[in-house]
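Student: Have a look at this fold, sequence not included:
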């Protein structure tokens, strides 16, 4: 019995072992299947995640590329504008530097000219030439460069004196002499503060004395009875000297008037001869007006003769017209007679 029991026990163990093994296989199979399902699900999940990641990456790359392009365009635009502005600024700087360089050259040239002018004004003879040149420029500006009928330069008078210029005005004024004077030396000293006030007062006296001498010279040399006008012009090439005279030295102006010498500057002389030019033009127009008036009178006489001759011709034409009509009537009658003779209308002719 014991053996039987042991035999059954071994059978049961075997069966249990088989059952366990079968269960294990089943569990293993299920586990394998579950593992495969898990792997499949995980693989699908991985693919989905990968697909989404790829899609998201593509979208991100696309958006990023768009943003980068926008940024690049903006950067390029800003750079272009910056380069353009920089180029404009550079060009402006270059132009301004060129202008500055040109201005510097002009300043240097002007400085040289000022030094040259200073040298000219220092020398008495050079000052005289400078005044004559200014006088010539004013005359040329108004009357033209070459107009000997109106004015001449360096004109020799019958007394042998040579005037800087002469303007030929109509009678009763006559020829007006203009002479240039430039009393600069004492004028400068009058305002030079390096001199003592007492000395400057002496320079004022010398300045006025110089001007009186110039006025006397012009009055004695260039006002000639029955040759020139009974007055002359003293031309001052410096406006400052002219202004000083009229503002503070009226006694010199009165002295000049008493000598019939008129003091002018470039500006006032320009105004004076411009008025002269207008007067001369009016005189020329008056001459042409007289000529036109004379020609119109002659034309009126000719027209009077023409009218008389035309009236006579019209009367003659009327007479001839009447004669022509009468001749025309006679001609028609003769023509009718010849036609009747040609048709041999004897009976009618006898009638």
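Tutor: Ah, there it is. Here the structure is a predicted model, which means the values were calculated and not measured.

Student: going forward, measure contacts between C-alpha atoms and count neighbours the same way
Tutor: OK.

Student: how far away is the residue sitting nearest the centre point of the chain from residue 85?
Tutor: In the chain, the C-alpha nearest the mean C-alpha coordinate belongs to residue 99, at 19.1 Å (C-alpha atoms, centre = their mean). For residue 99, the distance to residue 85 equals 20 Å [C-alpha to C-alpha, to the nearest Å].

Student: Next SSE downstream of the one helix or strand residue 40 maps to?
Tutor: Using DSSP states H and E, residue 40 sits in helix 2-122. Later in the chain than helix 2-122, the nearest helix or strand by DSSP H and E is helix 124-143.

Student: Contacts for the very next helix or strand once past that next one, please.
Tutor: Later in the chain than helix 124-143, the nearest helix or strand by DSSP H and E is strand 151-156. With contacts defined as C-alpha atoms under 8 Å, 6 or more residues apart in numbering, strand 151-156 is touched by 136, 143, 162-168.

Student: from those residues, which two are the most distant?
Tutor: Using C-alpha to C-alpha, those span at most 20.9 Å, a distance reached by 143 and 162.

Student: sorry, back to before: where neighbours are concerned, which of the contacts of strand 151-156 has the most?
Tutor: Neighbour tally across those (other C-alpha atoms under 10 Å): the maximum, 25 neighbours, falls on residue 166.

Student: what secondary structure does that residue sit in?
Tutor: Secondary structure assignment for residue 166 (DSSP: H, G, I helix; E, B strand; the rest coil): strand.

Student: same thing with the one 4 residues further on?
Tutor: Taken by three-state DSSP, the conformation at residue 170 corresponds to coil.

Student: OK, contacts around it?
Tutor: Counting by C-alpha under 8 Å, 6+ apart, residue 170 touches residue 280.

Student: what do you get for the one 4 residues further on?
Tutor: Residue 174 makes contact with 168, 227-229 under the criterion C-alpha under 8 Å, 6+ apart.

Student: Does residue 173 lie in a helix or a strand, and which?
Tutor: Using DSSP H and E, residue 173 falls outside every helix and strand.

Student: Second structure follows, compare the two:
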């Protein structure tokens, strides 16, 4: 089977067609001579199998330059490494890695991690360039925020100035509102004048009319 690798790398080939019959023959052999014959047959079958994997599954540009030969039993895996060391060396020279059930997934994950790390190193200069451009964008953003903060500060000052002006206008209006206003006196009423509430001016008071006839100031002479 083929296992896809990250970053578009070639797939990893895994062979699971282990010659288990030859191994069973070793286990079933009785006597030293029969065991030697079975062991030689097992070694020969494994060597042929390793050569077949190397020739069929290691395809340049399509698969990884290393393939896995899956051994379906931990005991068989241990027996191969203990009593058939020559097979292990030949497999390594042919770029075939013998793996057991417990090592299969771990080996795949190691290769995937190595490929990811290699890809990242290849793209390191691109990543660095993107980080530099990102920092430039952050710098421009900081500058624009500071300008906006300055505009807000000036706006707040302008609002304060406007409030001061409106306060002054309000106070002047209150002063004007406190003044007394009345109508222009008619003939026959020269000796008296009405206040803003229609009351008569007390005797002895002098009235000064404005030019418009609207503003009347009452001056009362006090006793000497």
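Tutor: Done, it's in. On a predicted model such as this, the values are computed, not experimentally measured, just so you know.

Student: and of the contacts of strand 151-156 of structure 1, the nearest to residue 113 of structure 1?
Tutor: Of all those, residue 113 of structure 1 sits closest to residue 136, with 20.4 Å by C-alpha to C-alpha.

Student: counterpart of that closest one in structure 2?
Tutor: Under the alignment (TM-score structural alignment), residue 136 of structure 1 maps onto nothing in structure 2.

Student: Quick check: the gap between residue 215 of structure 1 and residue 282 of structure 1.
Tutor: Counting by C-alpha to C-alpha, the gap from residue 215 of structure 1 to residue 282 of structure 1 is 32 Å.

Student: any chance of the contacts of strand 151-156 of structure 1 in TSV, plus distance to residue 291 of structure 1?
Tutor: Converted to TSV, the contacts of strand 151-156 of structure 1 look like this (distance: C-alpha to C-alpha, whole Å):
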residue	distance to residue 291 of structure 1
136	34
143	25
162	37
163	36
164	36
165	32
166	29
167	26
168	23
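
Student: residue ranges of the helices in structure 2, please?
Tutor: In structure 2, the segments counted as helices under DSSP state H are 20-28, 32-57, 74-83, 85-93, 101-122, 124-178.

Student: With residue 13 of structure 2 as the reference, name the closest of the ones you listed.
Tutor: Closest to residue 13 of structure 2 of the helices of structure 2 is helix 32-57 (C-alpha to C-alpha; 6.2 Å).

Student: Have a look at how far, on average, that closest one is from structure 1.
Tutor: If you overlay the two and look at helix 32-57 of structure 2, the average distance to its match in structure 1 is 1.9 Å (mean C-alpha distance after the TM-score superposition for structure 1).

Student: Who are the packing partners of that helix?
Tutor: helix 20-28, strand 67-70, helix 85-93, strand 96-99 (3 or more C-alpha pairs under 8 Å, 6 or more residues apart in numbering; DSSP states H and E).

Student: whereabouts in structure 1 does the first one align?
Tutor: Translated: helix 20-28 of structure 2. Aligned using TM-score structural alignment, helix 20-28 of structure 2 spans residues 184-192 in structure 1.

Student: and what of the second one?
Tutor: Using TM-score structural alignment, the residues of structure 1 aligned to strand 67-70 of structure 2 are 232-235.

Student: mean deviation of the matching stretch from structure 2?
Tutor: Stretch 232-235 of structure 1: mean distance to aligned residues in structure 2 after superposition is 1.0 Å, counting by mean C-alpha distance after the TM-score superposition for structure 1.

Student: Need the residues that contact that stretch.
Tutor: By C-alpha under 8 Å, 6+ apart, the residues outside stretch 232-235 of structure 1 that reach it are 135, 176-181, 215, 218-219, 222-223, 260-266, 269.

Student: next one: it to chain centre, how far?
Tutor: Between the centre of stretch 232-235 of structure 1 and the centre of its chain there are 37 Å (C-alpha atoms, centre = their mean, to the nearest Å).

Student: Ok, stretch 36-49 of structure 2 next?
Tutor: On the basis of C-alpha atoms, centre = their mean, stretch 36-49 of structure 2 sits 58 Å off its chain's mean C-alpha point.

Student: and that stretch, which residues are buried?
Tutor: Going by neighbour count (16 or more other C-alpha atoms under 10 Å), the buried part of stretch 36-49 of structure 2 is 38-39, 41-43, 45-47, 49.

Student: And the closest residue in space to residue 16 of structure 2 that isn't next to it in sequence, how far from residue 155 of structure 2?
Tutor: In space, and not counting its chain neighbours, residue 16 of structure 2 is closest to residue 70: 4.9 Å by C-alpha to C-alpha, 6 or more residues apart in numbering. In this view, residue 70 of structure 2 and residue 155 of structure 2 are 76 Å apart by C-alpha to C-alpha.
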